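Undergrad: show me how the following folds:
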Amino acid sequence: MSFVDVRDIWQAYGDRSIIERVNLSAAEGEFISIVGASGCGKSTFLRLLLAQERPTRGTISIDGGAPAVEPNLERGVVFQRYSVFPHLTVRQNIVAGTGFSTRFGMLFGAAKRQAQNAADEMLARIGLNHVADHYPASLSGGMQQRLAIGQAMAAKPRVLLLDEPFGALDPGTRLQMHDFLMELRAETNMTVFMVTHDLEEGFKLGDRVLVFDKPRWDPHDPGAYGATITYDFDARGGGIPFQDILKRQPSLAAG
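TA: Presented below is the predicted three-dimensional model:
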């Protein structure tokens, strides 16, 4: 059964078409990687899923609900550049994630104490309890990204959106973050959409890998046509040689 339902999505800015004719059904708990060359609409599609933007045409619904007109608690997002609050401590950043679910974004009394206890549990879970009272600027890149994911998870989203979340990390930290993300996903059954330029990463983490590209191209008017999903690979079966994928989609080599 479809949990995230994308129907005939188009997005244009003025006379520049970004994506067109995008259709997708995703099951609850599914992990979908999104790859493609730079500028082919991957991040635009993520912003549409977040409801940060509204499509020129088409609809996106979660669990059969009405299309969202702005970001809400069903959707959590983590960007490449450590989207945390620099003026709050590590613990306060996690508590803030819980506060997103309240009417005014603030917690008082018993609710605040409960959120602080839950924040300490989350920090232990993500290995940051020893820096709970530090500020994000004092943390390494990997630690800041763990904090960003922990903050997003504190709000208990049903859909987690990741825009190049590991692109700025060193290889060792990146592998640690892969394991951390997959553990959280298994525990929560959240549905994940992740944009990545790393084809191997996309196949390693994803149940499916979507390729965005422009099937139509006008050299005299590059903005005339938008990108769409040109391939939808089942990554769970494995055994798809990367060289074969690159033969089918040469633009990925530059993505």
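
Undergrad: drop to CA atoms for contacts and neighbour counts, all remaining ones
TA: Will do.

Undergrad: show me the helices in the chain, by range?
TA: Shown for the chain, the helices assigned by DSSP state H span residues 42-50, 90-99, 109-125, 141-154, 171-188, 199-205, 242-248.

Undergrad: most distant residue from the middle of this structure?
TA: His220 (33.8 Å; CA atoms, centre = their mean).

Undergrad: this one next, for a side-by-side:
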Amino acid sequence: MITAKNIWKRYNDQVVLERINISVNEGEFVTLVGASGCGKSTFLKMLLGIESPSTGDLLLDNQPIRTEPDSDRGIVFQHYSVFPHMTVLENVMAARAFARKGFSGYLFGQAKRDARTAALEILEQVGLSHAITRYPHELSGGMRQRLAIAQALLGKPRILLLDEPFGALDPGIRADMHQLVLDLWRTYKLTVFMVTHDLKEGFYLGTRLWVFDKVRHDPQAPSAYGATITYDLPIGKIDTSLYEQIDNQLRPVIIPDEPSMETPTHD
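TA: From the prediction side, this is the model:
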């Protein structure tokens, strides 16, 4: 479904990504981990179509990915992308309205009734059917993120892109959101790409784990080389030692120098 062929991404003289070669089948759930600034979100933006490779090919169904978002791709960010002046129901219906061609973005007649029916159905599935008349400021963080997921799913995308969607949530709420996303992935038969800084989350969710890191370094030109995918691992088949190796690669433990035992001399 998705193929990347020797993708490089540069911003002027800074190389962010290099030598990305992957293929993803429809229905896979891929988690992307790596240190801050290693290009995970940049790759996600290329999948969405708001960034393009500097060189190389990124293909969807053997055709170049369109360089603008479309109904094939839905995205959920860490910071809730909802409209504060609209109710929960209006927010989800707006996702259908904005997908329509034309200038107004408004829904009328049967189109509006269909959008309301579809919105109520997806709000039931994400656990927000009791809150359809509330406004975003009346919702908890987990409820706002459920709302953002409902918006993304209303267009029935084939691909769901998640950019650290649970980073701002408390651990208990995150566990509930993990189960929700897994349920929706199976129900809608989605292909999912999720960026996370939490390695445990990356190992728990989905079917496949990518680790982004730099393998080439030049101290005199730190921007000369970019990150690539250093590990591409099937979830559930990773032993503890490899987990610890990757964890230390992403979060290296700094061992302080031993204090000197020499007796100081005095002139």
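
Undergrad: where does the TM-score land?
TA: After superposition, the two chains reach a TM-score (TM-score structural alignment, normalised by the length of the first structure) of 0.94; 251 aligned residues with a CA RMSD of 1.6 Å.

Undergrad: circling back to that earlier point, save the helices of the first structure as CSV, and put in mean neighbour count too.
TA: As requested, those are exported to CSV (neighbours: other CA atoms under 10 Å):
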stretch, mean neighbour count
helix 42-50, 22
helix 90-99, 25
helix 109-125, 16
helix 141-154, 24
helix 171-188, 14
helix 199-205, 18
helix 242-248, 12
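
Undergrad: for those helices, which one sits closest to Tyr225 of the first structure?
TA: Nearest to Tyr225 of the first structure, of all those, is helix 42-50, at 14.7 Å by CA to CA.

Undergrad: against the second structure, where does the closest one fall?
TA: Helix 42-50 of the first structure corresponds to residues 40-48 in the second structure, going by TM-score structural alignment.

Undergrad: quick one: the matching stretch to the first structure mean distance?
TA: Taking mean CA distance after the TM-score superposition for the first structure, the mean distance separating stretch 40-48 of the second structure from the aligned residues in the first structure is 0.7 Å.

Undergrad: His217 of the second structure and Lys156 of the second structure: what is the separation?
TA: 42 Å (CA to CA, to the nearest Å).

Undergrad: Ala224 of the second structure now?
TA: 40 Å.

Undergrad: now do Arg66 of the second structure
TA: As judged by CA to CA, Arg66 of the second structure and Lys156 of the second structure stand 17 Å apart.

Undergrad: count of neighbours near the residue mapped onto Glu20 of the first structure from the second structure?
TA: Applying TM-score structural alignment, one finds that Glu20 of the first structure aligns to Glu18 in the second structure. Using other CA atoms under 10 Å, Glu18 of the second structure has 22 neighbouring residues.

Undergrad: same check on Ser140 of the second structure?
TA: By other CA under 10 Å, neighbour count at Ser140 of the second structure equals 11.

Undergrad: next one: Ser23 of the second structure
TA: There are 12 residues near Ser23 of the second structure, going by other CA under 10 Å.

Undergrad: that one is in contact with Val30, isn't it?
TA: No: in this structure, Ser23 of the second structure is not within contact of Val30 by CA atoms under 8 Å, at 11.1 Å.

Undergrad: sorry, back to before: would you turn the helices of the first structure into JSON lines with distance to Gln80 of the first structure?
TA: Converted to JSON lines, the helices of the first structure look like this (distance: least, CA to CA, whole Å):
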{"stretch": "helix 42-50", "distance to Gln80 of the first structure": "11"}
{"stretch": "helix 90-99", "distance to Gln80 of the first structure": "17"}
{"stretch": "helix 109-125", "distance to Gln80 of the first structure": "20"}
{"stretch": "helix 141-154", "distance to Gln80 of the first structure": "8"}
{"stretch": "helix 171-188", "distance to Gln80 of the first structure": "12"}
{"stretch": "helix 199-205", "distance to Gln80 of the first structure": "15"}
{"stretch": "helix 242-248", "distance to Gln80 of the first structure": "25"}
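
Undergrad: tell me which of the ones you listed sits nearest to Asn72 of the first structure.
TA: Per CA to CA, nearest to Asn72 of the first structure of the helices of the first structure: helix 42-50, 8.0 Å.

Undergrad: helices or strands up against the closest one?
TA: strand 31-36, strand 75-78, strand 159-163, strand 191-195 (3 or more CA pairs under 8 Å, 6 or more residues apart in numbering; DSSP states H and E).
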